[in-house]
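> 3D model of this:
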Amino acid sequence: MKKVLCVAEKPSIAKAVAGHLSGGVIRNTRNTGNKYIKNYDFNYRFPPPWGECSVTMTSVVGHTVSWDFADEFRRWKDCQPSALFDAATKQFVSPENKEVAANISSEARNAQILYIWTDCDREGEYIGTEVMDLAMKSNPRVEVKRAKFSNIERAHILHAAQHPGVLDERQAAAVRARIELDLRIGAAFTRWQTMLLQTVRGLDEQVVSYGSCQFPTLGFVVDRYKRVKNFVPEPFWSIRVIHKRDDINVGFSWDRGSLFDRMAVMVMYEKCLAAKVAKVVSVVKKPTSKWKPLPLTTVELQKQGSRFLGLSSQLVMNIAEKLYTQGFISYPRTETDQFDRGMDLRALVGKQTQSHAWGQFAQGLMEGGFSQPKNGTHNDKAHPPIHPVAYVAPDKLNADEKRVYEFVVRRFLACCSKDARGETTTIKLQYGEEGFHTTGLVVLERNYLEVYVYDKWTSSQELPVFTPGEIFNPTEATMTEGKTCPPGFLTEPELIALMDANGIGTDATMAEHIAKIIERKYVFARPMGRSGGEFSPSNLGIALVEGYDNIGFDMSLSKPFLRKEMEEKMKKICEGVMTRLDVVNSSIEQYREMFMKASQHSDVLKACAQRYLTPP
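Coordinates of the predicted model:
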């Protein structure tokens, strides 16, 4: 009987997969050197030519192998920071992971097949290669296979076991390139700017860390902050018409909106008054719809979780990861907003009929209300959109977990429902030489809105009857004055949208980058209840962004362009267009050039830090 070693990315997944493959009949559960990791022994019949096998299921705890510089470059004073762009590096098993690595090596020694069960994303492919390398050191002849799965529902796991694939070396190479670049670029700039700014009061003992994703993220916050602080309000004027009919005050808006020329508006307003009567130009009724949402992606989960649930994007992702490992939702790291036509979505809807909160709506979908979800424009070819895979009773979850799970379920049910339908009535007036309009909405069928409580679409006040061609004396006509308002500070959903649009980080890392600039005290986050949080930069954050901007780079380090270009190169590795070495070498040369220019103008960065951090 062949021996198969199965390795998952985390202990909870290993336990779940072992339970499904064994049918609940675990022959033996063994402790390992790591207190979180168990080895589960059982038998399982794989597809030919393997057949009935003796299986050991175990796991790692994320990355087992660490990267760092060779010993002669690790101490800050042993070399110039610029040397780190070319310095020798090493890969090693960190002390806290030695027992994890030893367990893999020991269990692989007598195995004929290594079956990788790491998460099916780019990072998971790389962790899979770490596991493979550790196993092959003790058993070079082991055959390596890869499980493809997006949730840990039993049927899905059994399908993955019966249809093994191979590790995607290109995706792993992209992660390897990113790790090396982040190490070299981050260390070089961190050491240089920290040592430069040590003489600035308040920074004498602080590490001023640099990250090629964190700095553009900080740049977005500083840019918005400056727009708010530098905003100068401007007055504007408009004309408003009100007509009372059938005890309803109907407000008509000026077609021009508003103008910044008071005298021009005054002339137009006086012409309206001189005309005395208004004429109904048209009354148009037409059907309208509010479209149901697209299937849920990681970026959308982070944005909407922050906006509607009042939770940070990082907390939303941590909870989603936990719900996934418990088998409640699908894999929460996906760019895909299209459901495959082969998925049995009705079966997933049917599981939610048990809920007291949305079960009746789900039942309605089962009884004829189901509508195929709309397709978005993204498909990462790896995972479906985020969706529930099991019904969970509310008492099984804590308060925050309930909110995230409920959002995922309601979003999924809304996707499987129909668009909301209504009717709009638009009335257009001619008053003097000016045009005015008003619009009323009547919601006829709420459909998806019944379950997706996060969207609002309500009937406006009822409009009385107006007839095309009729003439009347407006009840009231006024010239109004207002002032332009500054934008608000950047909110977390807005920041995530900017990062996504500019290619800063991946859908899986955006929340981490935001958390990092808060942890480094480059920005402060102020909670805003259910609308998420908003960010303002610290004096240090402003000084760093302004300093690098003032140096006059073609592409400032606080702007997204360089990092976006690097992320595009990572995709080219995955597509086989570029090699890992091509990407590492080209990106290093770009950042080395930036480093040399920053070094030549170090006085600019230091002057900014002194201006913002030294008290008067």
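
> going forward, measure contacts between C-alpha atoms and count neighbours the same way
Will do.

> tell me which helix or strand Val604 sits in.
For Val604, the enclosing helix or strand under DSSP states H and E is helix 602-613.

> before we compare anything, build this one as well:
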Amino acid sequence: MKVLCVAEKNSIAKEVANILSGGSSRTRDSTYKFVKNYDFVYTFPALGRCNVTMTAVSGHILGTDFGPEYAWGKCPPGRLFDAPFITKVSQDKDKRSQRIHDNIIKEARSADRLMIWTDCDREGEYIGWEIMHVAQQRNPSITLANTWRAQFSHLEPSHVVHAACNPLQLDMKLVEAVDCRKEFDLRVGTSFTRFLTNLYKSKSLVGDKDVVSYGTCQFPTLSFVVDRYLRVRKFRPEPFWFIDLVVDQKNQKVSFSWSRGHLFDKAFVYLLYAQIMRSNSPPIVSSVGTKPTSHYRPFPLTTVELQKCCSRYFRMSAKQALDAAESLYTAGFISYPRTETDSFPENMDLKSYITKQAQDARWGSYANMLTSENRYRHPRGGKHDDKAHPPIYPVKYANIDSLRGDQKKVYEFVVRRFLACCSDDARGFQTKVEVQWTSEKFSASGVQVTERNFLDVYPYTDWKSSVQLPEFRNGETLKAHSCKLKEGKTTAPNYMTETELIALMDANGIGTDATIAEHIDKIITRNYISRRKQGKNEIFIPTSLGISLIQAFDAILIDRISLSKPFLRRALEGFLQRIARGETTKNLVIQQLLPLYKEAFLESNQKSRVILDTFTETNRQLDSGAL
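Modelled structure (predicted):
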């Protein structure tokens, strides 16, 4: 019996074949030079001894498109909302997809069973369906019923063997969810993109080779950057006033904060301040309390958190972080890096992975301490579980000096985050002193850190003891060193950073953990935003094109649901999750949401003059310094 196994990348195919064959697989060339065929013998519990060929694709091999009669320039863009689809082999410059397609057909001819080893997420499930669809062209005996699906999240040998021996079936609900998303992306994205590109080129506002694209995730992402930019540019500082109290206590000057914070009514603050100054009574301690406090260890690592942290700590783009994590995964060093799960199963043997890190010169002693001194704690559990993969963690030890570029920082971060998750919280004591002076209350607090715990291995955050407060007693009369009425001003928000943008996209359901980086990269490539240095940070600044697109669509669709805000895309993502759970169908979602986009398209087409005028006005305001 012959089993054809197909992975999503050749590096995965090579490693899985090496594990299952015990290093004895035979390598053959395929019809595409970067994909090999690995032949070996393996005993599956359900089939017995089998001849196995392990090969790979390189992402999607089939594409959904419109027929030639709907090509650019052959029909009005609005017709694409209803045009029929065709499925065909993806067109690549190097004919990669066609050659991979041909290799699968050739290898599937004599196969008795197909086994899918693509990434275990929605997109991977869809690619698995594509592979099955291609294999069936020459071998109709391959069906959904006899197609196996390997469930795995990393390339540790025992895990791979378990996946090979315990296959599942392809989940067609996940396939349907991706199919629904692809239809929205194609119909809506292509219609608006052709309309916008034709419009801007008709007035020579963009170059001949430029594309003014619309995407259901691109525009909400762009809108976050534009909205922040406009808030900064239109900001006007507003004065506020507050009372600042400093007392002398046991030869130490202690600053107390006003309980009201600050107020914008100068006359009222002055009235309260004058009341204090006219009073003959001193400030009196109304409360003294000391209580235990903790700085919580981090949650287990998700894809979004990885991207945010790499941007914040290493000035690394989301795409760079994910690319580095992907390469570490394919090398077998970390688990699958595309996950929304932030809690580990209670029965997972995490100590064995900690032990593997004990040999490192940087964090090895800490790892050893966790396991040998009974300091291990099961990680905190978050609220997210994608039901496919655990959080990101180090699968095997790597000497970071042997890694390249961004891989070093990402691997070290993954390891330290994992060790921190398996540690105890940092602990200390917080003392708070409250003071009453006439009608006003003030407070001062201090923290004394007594146990650093996870902070010893996680340098990316810190928690230090503050200046220790002198002793205060309840009811004690204090001596005011100074009491001043002070003025401040509100400060403008900062321009958008990538860390903030990732967080906003995640919170608003724009893209998935796996595609957030792609959407950010796309609006940079389209010249809708640019990266700029601001001190130690990198910020996003929208271009005139980016600003005008958002403002134009907001003006045109003022009485309709917005295309620039996240509401529609968030609703779509919610529906996709329901499809994946079997709670609704693709057809019902299309019927409910697609008409909203079509109505928005028709109105935008009718009011295209607004788009052009907004572009001109935006450039005028930028040139004059008004924006």
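
> and the TM-score between them?
In this superposition the chains share a TM-score of 0.97, using TM-score structural alignment, normalised by the length of structure 1; 611 aligned residues with a Cα RMSD of 1.4 Å.

> which parts of the stretch 151-300 of structure 1 are strands?
Ranges of strands within the stretch 151-300 of structure 1 are 235-245, 248-254, 278-290, based on DSSP state E, counting those that start in this stretch.

> who wins for proximity to Gln461 of structure 1 among those strands?
Closest to Gln461 of structure 1 of these is strand 248-254 (Cα to Cα; 8.6 Å).

> now the helices: where do they sit in the stretch 301-450 of structure 1?
Applying DSSP state H, counting those that start in this stretch to the stretch 301-450 of structure 1 gives helices spanning 313-325, 345-350, 359-364, 399-415.

> okay, the second one sits on what stretch of structure 2?
Think helix 345-350 of structure 1. Aligning helix 345-350 of structure 1 against structure 2 (TM-score structural alignment) gives residues 350-355.

> buried residues, that stretch. List them.
Buried residues in stretch 350-355 of structure 2, counted by 16 or more other Cα atoms under 10 Å: Leu350, Lys351, Tyr353, Ile354, Thr355.

> burial measure for Arg473 of structure 2, as a count.
Counted with other Cα atoms under 10 Å, the neighbours of Arg473 of structure 2 add up to 13.

> my bad, should have said Ser306 of structure 1
Ser306 of structure 1: 27 surrounding residues under other Cα under 10 Å.

> which residues touch stretch 367-379 of structure 1?
Applying Cα atoms under 8 Å, 6 or more residues apart in numbering, the set of residues contacting stretch 367-379 of structure 1 from outside is 293-295, 335-339, 346, 364-365, 415-418.

> neighbour-wise, which one of those leads?
Ser417 leads the contacts of stretch 367-379 of structure 1 on contacts (other Cα under 10 Å) with 27 neighbours.

> what do we get in structure 2 for it?
Per TM-score structural alignment, Ser417 of structure 1 is aligned with Ser423.

> list the contacts for that match?
Taking Cα under 8 Å, 6+ apart, we find Ser423 of structure 2 in contact with Arg297, Leu370, Arg375, Tyr376, Arg377, His378, Pro379, Asn453, Phe454.

> any of those residues buried? List them.
Buried by 16+ other Cα under 10 Å: Arg297, Leu370, Tyr376, Arg377, His378, Pro379, Asn453, Phe454, out of those.

> which helix is the longest one in structure 1?
Ranked by residue count under DSSP state H, the longest helix found in structure 1 is helix 169-197.

> centre of the chain to that helix, how far?
Taking the mean of its C-alpha atoms, helix 169-197 of structure 1 sits 22 Å from the chain's own mean (Cα atoms, centre = their mean, to the nearest Å).
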